[in-house]
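Engineer: show me the folded form of this:
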Amino acid sequence: MSAAAARRDIADRDDIAGLVAEFYRRAFADEILGPIFVDVARVDLFTHLPVMGDFWDTVLLRTGRYHRNALRPHLALAAEVELTDTHFARWLDLWTATVDERHAGARAELAKTQATRIAGSIRRRILDA
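Structural biologist: Got it, this is the predicted structure:
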């Protein structure tokens, strides 16, 4: 059995919660992203993880739980620190690696595709402004 066959697709909120929590564990520990999340944005995971769960729930499961403007906090962050292509690429690399290690299937592929689109869109709004 291949490694991909041993992993199952993203099926529900519990899968999304685990994926998001693992991604942020890695991002907080990352030498490139960690200082942004911890020192600049001062992300409180207790409040942030459920919001990100709602976001990815809406993107992947179409639950409609996320009702915020995803660009707004990134614009505020960009006003405090210079965000670069390196930051966006690292975010996407960490997300993709986390998805690939935990899941395989149509929704896992959608999670990576949508992350690429979202990162690209936010990056363009911040860096090309």
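
Engineer: make it CA atoms for all contacts and neighbour counts henceforth
Structural biologist: Noted.

Engineer: which residues in the protein form strands?
Structural biologist: Listed in chain order, the chain contains no strands at all (DSSP state E).

Engineer: what residue is smack in the middle of it?
Structural biologist: W95 (5.7 Å; Cα atoms, centre = their mean).

Engineer: and stretch 68-87, which residues are buried?
Structural biologist: H74, L77, L83, H87 (16 or more other Cα atoms under 10 Å).

Engineer: now do the same end-to-end measure for that stretch.
Structural biologist: End-to-end distance for stretch 68-87: 23 Å, by Cα to Cα, to the nearest Å.

Engineer: what sits up against that stretch?
Structural biologist: I32, L33, I36, V40, A41, I122, R123, I126, L127 (Cα atoms under 8 Å, 6 or more residues apart in numbering).

Engineer: report the buried members of those.
Structural biologist: With neighbours counted by 16+ other Cα under 10 Å, these contain buried members at L33, I36, A41, I122, R123, I126.

Engineer: so where's the longest helix in the protein?
Structural biologist: helix 106-127 (DSSP state H).

Engineer: from the chain's centre, how far out is that one? Work that out for me.
Structural biologist: 9 Å (Cα atoms, centre = their mean, to the nearest Å).

Engineer: quick one more, to check against the first:
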Amino acid sequence: MNSSAAKFKHVSEYGIRQLVDAFYAKVRLDPELAPIFERAIPGDWQPHLTKMYAFWSSVMLTTGRYKGNPVVKHLVIPGIQPPLFERWLALFDETCRELFEDAVSEEFRSKAERIAESLKLALFYRPGRPWPPEQAP
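Structural biologist: From the prediction side, this is the model:
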């Protein structure tokens, strides 16, 4: 959807699919995120996209369609680092702004920021241990 096209005024399953597809198309081209995602999803992306449709449907429309544990999934991703969340959020926000009117885009952004913060805390917060972890000599 280009900037002159009409933007979605409400959250819908169709809009969520458009967002997820457009966002992950950008992720796959992004120099920072693409290598991480390609290692985590080396083959067919459709199962991941389908899971993300259900995830965002559950978050935005409270459908309860998503059944999973994002923390467990992200714990096993090699190379994931806290700064990558900022890049993820920037691309996600950019895509939301392209597809949705401002109020809807803001609703997605707000939820995405809370989700990212929760994931970062679950993945990286270790009281009493420095971050990044010190490398053994």
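
Engineer: relative to D14 of the first structure, which of the contacts of stretch 68-87 of the first structure is nearest.
Structural biologist: L33 (24.9 Å; Cα to Cα).

Engineer: show me the contacts for the aligned residue in the second structure for the closest one.
Structural biologist: With TM-score structural alignment as the criterion, the equivalent of L33 of the first structure in the second structure is L33. Contact analysis of L33 of the second structure by Cα under 8 Å, 6+ apart lists V27, L84, R87, W88.

Engineer: and with 10 Å instead?
Structural biologist: Residues in contact with L33 of the second structure (Cα atoms under 10 Å, 6 or more residues apart in numbering) are K26, V27, G79, I80, L84, F85, R87, W88, L91.

Engineer: quick one: the equivalent of L94 of the first structure over in the second structure from L19 of the second structure, how far?
Structural biologist: With TM-score structural alignment as the matching criterion, the partner of L94 of the first structure in the second structure is L91. According to Cα to Cα, L91 of the second structure and L19 of the second structure sit 11 Å apart.

Engineer: the more surrounded of those two?
Structural biologist: L19 (23 against 19; other Cα atoms under 10 Å).

Engineer: that one against S57, yeah?
Structural biologist: No. L19 of the second structure is beyond contact range of S57, at 11.3 Å (criterion: Cα atoms under 10 Å).

Engineer: what is in contact with L91 and L19 of the second structure at once?
Structural biologist: R97.

Engineer: excluding its backbone neighbours, what's nearest V38 of the first structure?
Structural biologist: F28 (6.6 Å; Cα to Cα, 6 or more residues apart in numbering).

Engineer: can you get me a residue count around that neighbour?
Structural biologist: Neighbours of F28 of the first structure using other Cα under 10 Å come to 18.

Engineer: next one: D93 of the second structure
Structural biologist: Based on other Cα under 10 Å, the number of other residues close to D93 of the second structure is 20.

Engineer: ok, and the closest non-adjacent residue to it?
Structural biologist: D93 of the second structure sits nearest to R109 (Cα to Cα, 6+ apart), 5.9 Å away.

Engineer: A119 of the first structure too?
Structural biologist: F88 (6.3 Å).

Engineer: surely that neighbour and R123 touch.
Structural biologist: Yes. At 6.9 Å, F88 of the first structure counts as touching R123 under the criterion of Cα under 10 Å.

Engineer: need the helices for the second structure, in chain order.
Structural biologist: With DSSP H as the criterion, the second structure has helices spanning 13-27, 34-40, 46-61, 70-75, 82-99, 102-124.

Engineer: of all those helices, which one is nearest A6 of the second structure?
Structural biologist: Of all those, it is helix 82-99 that lies closest to A6 of the second structure, at 8.1 Å by Cα to Cα.
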